[in-house]
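Engineer: My questions are about this predicted structure, shown below with the sequence.
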Amino acid sequence: MNHSLVDENREVHAFHFHGKGSSFFMICLVNVLLSIITCGIFLPWAFVRSRRYIYENMELNGARFDYHAKGSALFLSWLIISIIIAILCFIEFTITHSEEIIFAPWVIMLFFPCMAVKSLNYHAAMTSLNNVHFGFHCSMLRAWWVTLGMPILAVVLLLFVFSGWRLLLGEPSNLNALLIRVACGLIISAIVFAIINGIVYRNWIELFAKNTNFGIHKFNLTLNTSKCIIISLISLAIIVPFLLVIVKVLMASFNRILLGSLDGLGGLFTLTYLLYIVGLLISFAYAFAALRNYAFNNLTLDNDIRFHSSITFIGMAINLLLLTFGSLLTLGLAYPWLKIRFVRYQANHTTVSGHLDALELTNDNRPLDTGIFARISRGAAPTLPFF
C-alpha cells in the first residue's frame, strides 16, 4: 500500500537541517590537512567528524540525531582489511607468479555482504535520536543471497541463454550480421542487467528496512518488484541518448584518424567523457529520486508512523551536477557548500506523519556485536540507506 497521501488528521513532522556551508568547510579543511599530514591515517576520523556534523544538525520534532561512531574503530577495520587484501595478493602472486591479481578481489567480494551486515549493525547502533539508538540485525546468509548470490545466479543463467542463442544461430555470415548480433546482444544485456538491478534493489532495501529498528520499534517496508524494475529500465533509457551521441562522436573521430587528421581529437575525447559523466549522473538522479520516493512513501515504523519523500528528478539532477562539477571546477573548495545544499534539499523534502510524542522511547536490549569478525567489518559499509 502506498502511504504517500498523508491523512489530514495525522501530525506531520518535517525534517530541518541546520548545517552551514562555512562551518562544514572548516571541518573539511581540517580533515584534508590532517589527512595529508598523517599520510591518510586520519581519514577514518575525518569520515566520522563529517558524518557527525551532518547528523547533529538534522532535526526531527525538536530533537537532533547523534552519531557515536569512533574513528579508531574504522581505522582498525580499514587497516585489517587492507592487511588481509595484501596477504591474499601476496599469496596469489606467490602461487601464480602473475602481476594480474584476480583471486584476492573475488575472496573479498564473496565475504563483503556478510561484512556489510556487521558494519551496518555497528553504524545503526551508533546512530540515535532522543537518546534512543537504532539497530540492524540481519541474517548474513540472507544478505549474501540478496546482494551477491541472486545476481550471480542471474548472470550465469544469462550467459547460458546467450551461449544457447549463439549455437542456435550459428556463425554470422558477414560483417553486418555480426554487428547486428553484437548490438542486439548489448541491448538485451543492458535490459537484463537493469531488471536484475531493480530486483536486487527491491530485495536489499526491504531486507534492510525489515531488519532495522528504532529502540524497541520495528521498521517495515513492502515494495513491488515490477515497480522497481520499471524505474531501473527508465533510468537505463535516460542514458541511451547520451551513449548514442558518444558513439556518433567516436565514429567521427575514427574516420578522422583514418584520414590522417589528428587535430582536435583530444577535445572530442574529452567531450565524450563529459557527456558520459553527465548522462550517468542524470540517469542516477532519476533512479535515486524515484526509488527513494517509492521506498520512503511505503516505509512505516510500528505500522503507525509513516514517512514521505517528495524529491524530484530535476531537483536531484541539479544537485548532483552541481556537487560533481562544482567541486571539480573549484578543486574541492565549493564541495562543503554544495554538500550542505544537497543534504538540506533531501531534508526539506522528507516528512514523518504520526504521533511521534506518543512513541515509547525505550532502547533495544540487544548488545552490540563485539566479535572479531564484527570489529573487522565495521568500516566495510558505513552508509545507512535511510540516512
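Structural biologist: Everything's here; your move.

Engineer: rest of the way, CA atoms for contacts and neighbours
Structural biologist: OK.

Engineer: Now Ile191. Nearest residue, chain neighbours left out?
Structural biologist: With CA to CA, 6 or more residues apart in numbering as the criterion, Ile191 has its nearest non-adjacent residue at 6.9 Å, and that residue is Leu233.

Engineer: Likewise for Ile231?
Structural biologist: Nearest non-adjacent residue to Ile231, counting by CA to CA, 6+ apart: Ala287, 6.3 Å away.

Engineer: who's in contact with that neighbour?
Structural biologist: Under the criterion of CA atoms under 8 Å, 6 or more residues apart in numbering, the contact list for Ala287 reads Ile231, Ser232, Ser235.

Engineer: Pretty sure it sits in a helix.
Structural biologist: Yes - when the secondary structure is assigned by DSSP: H, G, I helix; E, B strand; the rest coil, Ala287 falls within a helix.

Engineer: And the strands in the stretch 151-300 of the chain?
Structural biologist: When secondary structure is read from DSSP state E, counting those that start in this stretch, the stretch 151-300 of the chain shows strands at 212-214, 217-221, 299-301.

Engineer: May I see these organised as TSV, with distance to Tyr335 and mean neighbour count added?
Structural biologist: As requested, the strands of the stretch 151-300 of the chain are exported to TSV (distance: least, CA to CA, whole Å; neighbours: other CA atoms under 10 Å):
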stretch	distance to Tyr335	mean neighbour count
strand 212-214	31	23
strand 217-221	33	20
strand 299-301	31	24
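
Engineer: which stretch among these comes nearest Leu153?
Structural biologist: Nearest to Leu153 among those is strand 217-221 (25.3 Å), distances taken as CA to CA.

Engineer: if we can go back for a sec, neighbour-wise, which one of the contacts of Ala287 leads?
Structural biologist: The residue in these with the most neighbours, by other CA atoms under 10 Å, is Ser232 (27 neighbours).

Engineer: Thought Tyr201 was touching it, still the case?
Structural biologist: No - assessed by CA atoms under 8 Å, Ser232 is found out of contact with Tyr201, at 9.4 Å.

Engineer: how about the nearest residue to Ile80, chain neighbours excluded?
Structural biologist: The shortest distance from Ile80 to any non-neighbouring residue, by CA to CA, 6+ apart, is to Ile376 (6.5 Å).

Engineer: Show the contacting residues for Phe296.
Structural biologist: Phe296 makes contacts with Phe307, His308, Ser309, as judged by CA under 8 Å, 6+ apart.

Engineer: what about versus this one:
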Amino acid sequence: MSDAPETSPTEPNASQPPAPEQPWQLVTFHGTGGEYFRIWIVNLVLTLLTLGIYSAWATVRERRYFYGHTEVAGGRFDFHGKPLQILFGRIIAIVLLIGWSQGALLHSAIPFISAAIVLGLLPMFLVRALGFRLRHTSLRNIRFGFSGKISDAYKALWPYLVALLIAAAGMIYVGNELLAWSADVEERNEQRYQEELETEEAEHYLEESEAELSEYDLTESESEGVLSPDDGWAQQSSDDMDMPEMEEFQRLMGFYGLIMITMAFIFPIFICDVRNFTTRHSQYGRSLFNVDLKRGKFFEHFWIAFGISIAAGLVIMIAGGIVVGIGVAIVLGLGLEFDGSPLMVVLMILAFVFIYGLMIASYMAAYAYWRGRIFNDTFNTLGLGDIEFRSQLSVLAYAKLWVINTLLMVVTLGFAYPWIKIRLLRMQLESIEYRGDSDQFISHNQVHTNAVGDEVGEAFDFDFGF
C-alpha cells in the first residue's frame, strides 16, 4: 500500500507550473482618411444646406464609421442611436448656449438665467448624454451601459457646480460691464468728435475773421491773443477724460484674471472627478469598469502644460523680436521707407503669420501634453472584470502630431481635417493594449445583453452634445 498522500481532483497539483499570463493584445483601427473624407464632405455640404439640421444624421454616420472600424478581441463596435434624439438634444443645447453667450444683446439677465440652467442641470445632461451614447454602443452584440443616476452625479459634482456658477456669473458680469464700458467710450469719442468739428468750424471762422481784421491793420498776434481758443487746456481736458476709462478697463480685466486663475486651480480636479464618476458607472454587459484616477496627477499635468505654454510664449516673444528686427534690417538695407509699400505689407503679413503660427503651435503642444497624460492615466488604471488595460501613448509624439496637424489645417483651409482626425484616432486607439481572457468574459456577459438594453424612458434619453 502506497504512503503517497491522496490529492483531491479539485486541488491544484503543486508540481504543475502556474498558468501562463495572458499576452497583451492591441486595439486595431482600420479607418482611412480617403474613406472618411467622402463621409465628411457629404455631411458638411448637407449640414450647410439644411442650416445645421442634418448635423444629427452626420453624427450618427460618423460614429458608425469610427466604431465600425475599431476592432477589439476580434469584434468591432457598433452604434445604434437615432438621429432625431441627437437633434432634439442638440437644439436644447444650442438654445441654452446662445442664450448664455448672446443673450445680453436682448437683456442683461438672459445670460445669467441660461448659465444657471446649463450649470444647474449639468449633472443631468452628463448622465443623459453618456447614458444615451453607451446604451446605443455594442461590441460583439453586447451593449454597453451606464448605471449612474442623476442624484449620484449631483452628490459627486455639487462643489464644482457652485464654483462654476459663481465663476460664470462673474464672467457674465464682466462681459456686460465691458459692453457698457465700450458703449460709454464710443459715446465719449463721438462727443469729442463733435467738439473737434466745432473747433474746426471755430478755427475756420477765426481765419475768416483774421482776413477781415487785416483790412483794419490788426496784427496777427493781437488777433490770436483775442480770438484763438486755449489748445493746451483742451488737450489737458481730453487727457483727464481718458484716465477713468483706463482705470475702469483695468479693474474689469483684473477681476476677469482673478476668475480665470481660480478656475485654473479647480479645472484639473473637476476633470479628474468627472472621469472617475463616469468611468466607474460605465459597464459592458453586467460588468462595471473600474478606474483609480488621482487628483494630484491631474493637477500636476495641467500646470506642467500651463508652464509649457508660458515658456513657449517667451520663446515666441524673442523669436518675434528677431523676425521684426530682421525685417527692419532688410527694409533699411534696401533703402526703403516704412510708408505702406507693397513689400512692407508683405513683410508685415509674413511676420504676423509666423508669430501667430508659433502661438497656435505652442498652445497645441501644451494641450496635447495635457490630453496625452490624462489619456495614459485613464487607461493605465482602467479595468473591466479580469481584463486589464494600459496605454503606450507617447506624449511627445502626440504633441508633435497635434502641431503638424494644426499647420496642415491652416495650409489646407480645413480640408485636411478627415486625414488629421484619422491620424489622431489611430495614434490614440492603437496605443491601447488589453490583457485577459476576453472570450470567457464575453460569454459570461452574453446572457445579460437584454437587461442592459432596457430603454425605459427612451423618449427622454438625449445626446445633448455638451
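Structural biologist: Done, it's in. Since we're looking at a predicted model, the values are computed, not measured.

Engineer: residues in contact with the residue nearest to Ile80 of structure 1?
Structural biologist: Ile376 of structure 1 is in contact with Leu76, Ser77, Trp78, Ile80, Ile81, counting by CA under 8 Å, 6+ apart.

Engineer: Can you list the residue ranges for strands in structure 2?
Structural biologist: Taking DSSP state E to define them, one finds strands in structure 2 at 25-26, 28-29, 70-72, 75-79, 137-139, 142-146, 282-284, 287-290, 383-384, 387-391, 432-435.

Engineer: Check those for me and report the most buried one.
Structural biologist: Each of the strands of structure 2 was given a mean neighbour count from mean count of other CA atoms under 10 Å, and the largest, a mean of 25, is that of strand 142-146.

Engineer: which part of structure 1 lines up with it?
Structural biologist: On structure 1, the counterpart of strand 142-146 of structure 2 by TM-score structural alignment is residues 132-136.

Engineer: quick one, longest helix in structure 1?
Structural biologist: Under DSSP state H, the helix in structure 1 containing the largest number of residues is helix 175-210.

Engineer: Report the spatially closest residue to Leu384 of structure 2, excluding sequence-adjacent ones.
Structural biologist: Phe289 (4.6 Å).

Engineer: before we move on, the earlier item: now structure 2: which of the contacts of Phe296 of structure 1 match?
Structural biologist: Checked against structure 2 using both residues aligned by TM-score structural alignment, their matches' CA atoms under 8 Å, the contacts of Phe296 of structure 1 keep these contacts: Phe307, His308, Ser309.

Engineer: Identify the residue of structure 2 aligned to the second one.
Structural biologist: His308 of structure 1 maps onto Arg390 in structure 2, with residues paired by TM-score structural alignment.

Engineer: Now do the same contact list for the spatially closest residue to that match that is not a sequence neighbour.
Structural biologist: With CA to CA, 6+ apart as the measure, Asn380 is the residue that lies nearest to Arg390 of structure 2, at 4.2 Å, once sequence neighbours are left out. Contact criterion CA under 8 Å, 6+ apart gives Phe389, Arg390, Ser391 as the residues in contact with Asn380 of structure 2.

Engineer: of all the kept ones among the contacts of Phe296 of structure 1, which comes closest to Ala125 of structure 1?
Structural biologist: Nearest to Ala125 of structure 1, judged by CA to CA, of the kept ones among the contacts of Phe296 of structure 1 is Phe307 at 21.0 Å.

Engineer: Please tell me how far the closest residue to that closest one other than its chain neighbours sits from Glu11 of structure 1.
Structural biologist: Beyond its immediate neighbours in the sequence, the residue positioned closest to Phe307 of structure 1 (CA to CA, 6+ apart) is Val352, lying 4.5 Å away. When CA to CA, to the nearest Å is applied, the distance between Val352 of structure 1 and Glu11 of structure 1 equals 8 Å.

Engineer: Same check on Leu76 of structure 1?
Structural biologist: According to CA to CA, Leu76 of structure 1 and Glu11 of structure 1 sit 44 Å apart.

Engineer: and what of Lys118 of structure 1?
Structural biologist: On the measure of CA to CA, Lys118 of structure 1 and Glu11 of structure 1 end up 35 Å apart.

Engineer: same thing with Leu271 of structure 1?
Structural biologist: Here Leu271 of structure 1 is placed at a distance of 50 Å from Glu11 of structure 1 (CA to CA).

Engineer: With Arg256 of structure 1 instead?
Structural biologist: Looking at Arg256 of structure 1 against Glu11 of structure 1, where the rule is CA to CA, the gap reads 65 Å.

Engineer: Same check on Ile152 of structure 1?
Structural biologist: Going from Ile152 of structure 1 to Glu11 of structure 1 by CA to CA gives 45 Å.

Engineer: Likewise for Tyr67 of structure 1?
Structural biologist: Taken as CA to CA, the span from Tyr67 of structure 1 to Glu11 of structure 1 is 27 Å.

Engineer: Grab the nearest non-local neighbour of the most centrally placed residue in structure 2.
Structural biologist: When structure 2 is reduced to its mean C-alpha position, the closest residue under CA atoms, centre = their mean turns out to be Tyr367, at 9.2 Å. The spatial neighbour of Tyr367 of structure 2 that comes closest, neighbours along the chain excluded (CA to CA, 6+ apart), is Ala305 at 6.8 Å.

Engineer: Quick one: map the one you found onto structure 1.
Structural biologist: The equivalent of Ala305 of structure 2 in structure 1 is Ser235 (alignment by TM-score structural alignment).

Engineer: Likewise for Arg64 of structure 2?
Structural biologist: Arg64 of structure 2 is assigned Arg52 in structure 1 as its aligned equivalent, the criterion being TM-score structural alignment.

Engineer: repeat for Gly175 of structure 2
Structural biologist: Counting by TM-score structural alignment, Gly175 of structure 2 corresponds to no residue in structure 1 and stays unaligned.
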